[in-house]
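3D, please:
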Amino acid sequence: MLIAIRATEILFAWSLLIQTLEYLRMGKATRNEGLWSWSLQRADIPNAPARAVLDVLFKPRVHQFHLLLRLLGAVVLALQGASLPLIGFLFLGNLLILIRWRGAFNGGSDFMTLVVLTGLLISQVLGALGLVPLGWFAGFWYIAIQSITSYFMSGSVKVLRPEWRNGSAMSIFLNGAIYGPLPATHVLRNKWLAMLGSWAFMVWEILFPLSLIDPHLAVVFCSVAALFHFLVFWFFGLNRFFWAWLCSFPAIIWCSAQFSGQIHGFTHLLMAL
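Modelled structure (predicted):
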C-alpha cells in the first residue's frame, strides 16, 4: 500500500503543480480588465453574503496569493506526503477555483483532480480518527471506481453514436487539432483504419472494469490509458488530462490487487468446500 500511496501523492502533486503554474500565468486574463474578470462572473452567484465573501477571495492579489500557497502545498505533498490540514486546504481551494471558473476550467481533468482530492480527503479524515488502513482503502476505492466508471461510460456513449462506430468522429476531431487538418495522405484518412482505431478505443474503454480482475491486467489497461491521454495531449495540447488521469492509476492497480486476492481466496474456499 505504501508504494501506491506515495505514487498517488507524487503524481497528484506534479499534476497540481502544472495546473497552478498555468493559473498563475493567466494572471492578466483574470484581472478586472481581463477576459475572465470576476467583476463579470460574480453575477453567477445569487446569494449576496456568499458573493461578498467571494469578492474578497477573488481579488486579483488574494487569488494570486492563494495560488502561490497552492503551489507550496503541492511541493509539500510531494516531499512529505498527505496530511489532513494540507489536503483540507487543497480541497477547499480547489472548490474555490472551480467556482471561479464556473464549475470547470478544463473539463475532465478538473473532474479527476476533484476525484483524487476527495479520495485523499477520505483517507485523511478516517486516518485522523485512527483508521489509517481503512482510510486509504476507502480513498483508493473511491478514486478507482470513479476513474474506471468514467472510462466505461465514455466508451458506452461513443458506441451509441454512429459517427464513432463508422470512424468518422476520429477524423473530425483530429481535423480540429492544434496542428490543423490531417494531411491528405494521413493514414487516418483511410476510412477502415479510422474505424478500426475508433473501435479499438471504444472496446478498451468499455472493458476497463475488467482491470479489477488482475493487477497485471490493470497495468495493461492503465498503460493503454496513458498512451491514449498522451495522444490527446499531443494532438490537442490538453496536457492536464495526461497527468490528472495518471494520478488515478496507482489506486486502480492497488484495488485490482486487493480485489483479485479476494476472488482467489473465495475460489479456494469454494474448492475446499
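
hey, let's count contacts and neighbours off CA atoms from now on
OK.

contacts only, for L193.
V187 (Cα atoms under 8 Å, 6 or more residues apart in numbering).

that one: helix or strand, and which one exactly?
helix 191-206 (DSSP states H and E).

contact partners for the most centrally placed residue in the chain?
Against the mean C-alpha coordinate of the chain, by Cα atoms, centre = their mean, the closest residue is M112 at 2.4 Å. M112 makes contact with S147, A244, W245, S248, according to Cα under 8 Å, 6+ apart.

report how many residues lie close to H264.
If you count neighbours by other Cα atoms under 10 Å, H264 ends up with 12.

distance of it from A4?
Per Cα to Cα, to the nearest Å, H264 is found 21 Å from A4.

likewise for R100?
For R100 relative to A4 (Cα to Cα), the value is 32 Å.

of these two, who's got more company?
Using other Cα under 10 Å as the criterion, R100 and A4 rank with R100 on top: 21 against 17.

any idea what sits nearest S256, other than its immediate chain neighbours?
L212 (4.1 Å; Cα to Cα, 6 or more residues apart in numbering).

surely the one you found and A218 touch.
Yes: L212 lies in contact with A218 (Cα atoms under 8 Å); the separation is 6.4 Å.

joint contacts of the two?
Jointly contacting L212 and A218 under the rule Cα under 8 Å, 6+ apart are I252, I253, S256.

buried set for the one helix or strand G155 maps to?
Assessed by DSSP H and E, G155 sits inside helix 132-159. For helix 132-159, burial by neighbour count (16 or more other Cα atoms under 10 Å) applies to 135-152, 155-156, 158-159.

same check, this time on stretch 116-135
116-127, 135.

distance from that stretch to the middle of the chain?
Relative to its chain's centre, stretch 116-135 lies at 19 Å (Cα atoms, centre = their mean, to the nearest Å).

would you do the same for the sequence below? I want to compare the two.
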Amino acid sequence: MLMAIRATELLLALSLLIQTLEYLRMGKYTADDGFWSWHLQRADIPNAPMRALLDVLFKPKVHQLHLVLRLLATLMLLVQGASLPLMVFLFAGNLLILVRWRGAFNGGSDFFTLVVLTGLLISQVMDALGHVQLGWQAGFWYIAIQAVTSYFMSGAVKLLRPEWRNGAALTIFLNGAIYGPLSASHPLRNKWLAMMGSWGFIGWEILFPLSLLDPRLAAVFCAVAALFHFLVFWFFGLNRFFWAWLCSFPASIWCSAQFSAHLI
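Presented below is the predicted three-dimensional model:
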C-alpha cells in the first residue's frame, strides 16, 4: 500500500504542478481587461452574497496569489506527501478554480483531478479520525471505481454511436487534430483500418472493469490507457489528460490486488 500511496501523491503533485503553471502563464488573459475576465463570467452566479465573495476571491491579484499558494502546496505534496490541511486547501482551491472556469477548463482532466483529490481527502479525513488503513482503502476504491466506470461509460457511449462503430469518428477526430487533416495516403483513410482501430478502443474501454480481477491484468489495462492518453496528448495537445488519468493507476492496480485476493 505504501508504494501505491506514494505513487499517487507524486503523480497528483506533477499533474497539479503542470496545471498551476499553465494557469499562472494565463494571468494576462484572466485580468480585468483580459479575454477571460471575471467581470464577464460573474453573471453566471445568481446568488448575490456568493457573487460578492467570489468577486473578492477572483480579483486578479488575489487569484494569482491563490495560484502561487497552490504551487507551494503542490511542491509540499511532492516532497512530504499528503496531510489533512494540505488536501483541504488543494481540494477547496480546485473547486474555486472550477467555478472560475464555469465548471471545467479542460473537461475530463479537471473532473478526474477532482476525483483523485477527493480520494486523498477521504484518506486524510479518516486518518484524522484514527482509521489510517481504512482511510486509504476508501480513498483508493473511490478513485478506482471512478476510473473503471469512466472508461466503461466512454466505451459504451462509443458503442451506441454508428460513427464510432464504422470507424468514421476516428478519422473525423484526427482530421481536426494538431497535425490534421490526414494525408490522402494515411492508413486511417482506409475505412477497415479505421474501424479496427475504433473497435480496439471500444473493446478496451468496455472491458476495463475486468482489470479488477487481477493486478497483472490491471497493469496491462493501465498501460494501454497510458498509451491512449499519450496519443491524445500528441495529436490534440491535451497534456492534462495524460497526467490526470495517470494519477488513478496506482489505486486501480492496488484495488485489483485486493479484490483478486478476496476471490481466491
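
ok, M50 of the second structure - how many residues close by?
10.

tell me the first helix or strand C-terminal of whichever strand or helix holds it.
M50 of the second structure is part of helix 48-57, with elements assigned from DSSP H and E. Sequence order places helix 60-80 as the next helix or strand after helix 48-57 of the second structure, per DSSP H and E.

taking helix 48-57 as reference, get the angle to that following helix.
With axes from the mean of the first three to the mean of the last three Cα atoms, to 10 degrees defining the directions, helix 60-80 of the second structure sits at 70 degrees from helix 48-57.

what's the mean deviation for helix 60-80 of the second structure versus the first structure?
When the first structure is overlaid, helix 60-80 of the second structure sits 0.5 Å from its aligned residues on average, using mean Cα distance after the TM-score superposition for the first structure.

next helix or strand past that helix?
Trace forward from helix 60-80 of the second structure with DSSP H and E and the next one is helix 84-100.

any idea how far that following helix is from the chain center?
Between the centre of helix 84-100 of the second structure and the centre of its chain there are 15 Å (Cα atoms, centre = their mean).

quick check: next helix or strand after that helix?
helix 108-128.

what's the average distance of that following helix to the first structure?
Mean for helix 108-128 of the second structure is 0.3 Å (mean Cα distance after the TM-score superposition for the first structure).

give me the contact list for whichever strand or helix holds C222 of the first structure.
Using DSSP H and E, C222 of the first structure maps to helix 215-236. Outside of helix 215-236 of the first structure, the residues within contact range by Cα under 8 Å, 6+ apart are 174, 177-179, 204, 208, 210-212, 238-242, 245-246, 249, 252-254, 256-257, 260.

and G130 of the first structure, how far is that from Q80 of the first structure?
20 Å.

for L207 of the first structure, that is, sorry about that
Taken as Cα to Cα, the span from L207 of the first structure to Q80 of the first structure is 36 Å.

more neighbours: the two, which one.
Legend: neighbour count by other Cα under 10 Å for L207 of the first structure and Q80, higher for L207 (16 against 11).

was I right about that one contacting F152?
Yes: at 6.9 Å, L207 of the first structure counts as touching F152 under the criterion of Cα under 8 Å.

and F173 of the first structure, how many neighbours?
That count, for F173 of the first structure with other Cα under 10 Å as the rule, works out to 13.

flag every buried residue along whatever helix or strand it lives in.
Using DSSP H and E, F173 of the first structure sits within helix 168-175. For helix 168-175 of the first structure, a neighbour-count test (16+ other Cα under 10 Å) marks S168, A169, M170, S171, L174 as buried.

try stretch 29-37 of the second structure
Those would be T30, A31, W36, S37, for stretch 29-37 of the second structure by 16+ other Cα under 10 Å.

contacting residues around the last one?
Contacts were defined as Cα under 8 Å, 6+ apart; by that measure S37 of the second structure touches Y29, T30, A31.

try it again with 10 Å
With contacts defined as Cα atoms under 10 Å, 6 or more residues apart in numbering, S37 of the second structure is in contact with K28, Y29, T30, A31, F58, K59, P60, R100.

now, the most widely separated pair of these?
K28 and R100 (15.0 Å; Cα to Cα).

from the chain's centre, how far out does stretch 226-242 of the second structure sit?
With Cα atoms, centre = their mean, you get 12 Å for stretch 226-242 of the second structure.

my bad, should have said stretch 216-224 of the second structure
For stretch 216-224 of the second structure, the distance to the chain centre is 18 Å (Cα atoms, centre = their mean).

what's the mean distance for that stretch versus the first structure?
Looks like 0.1 Å for stretch 216-224 of the second structure (mean Cα distance after the TM-score superposition for the first structure).

which of the residues in the helix holding C222 of the first structure are buried?
Using 16+ other Cα under 10 Å as the test for burial, helix 215-236 of the first structure gives 215, 217-219, 221-222, 225-226, 229-230, 232-233, 235-236.

go on, stretch 16-32 of the first structure?
Buried, per 16+ other Cα under 10 Å, within stretch 16-32 of the first structure: L16, L17, I18, Q19, T20, Y23, L24, T30, R31.
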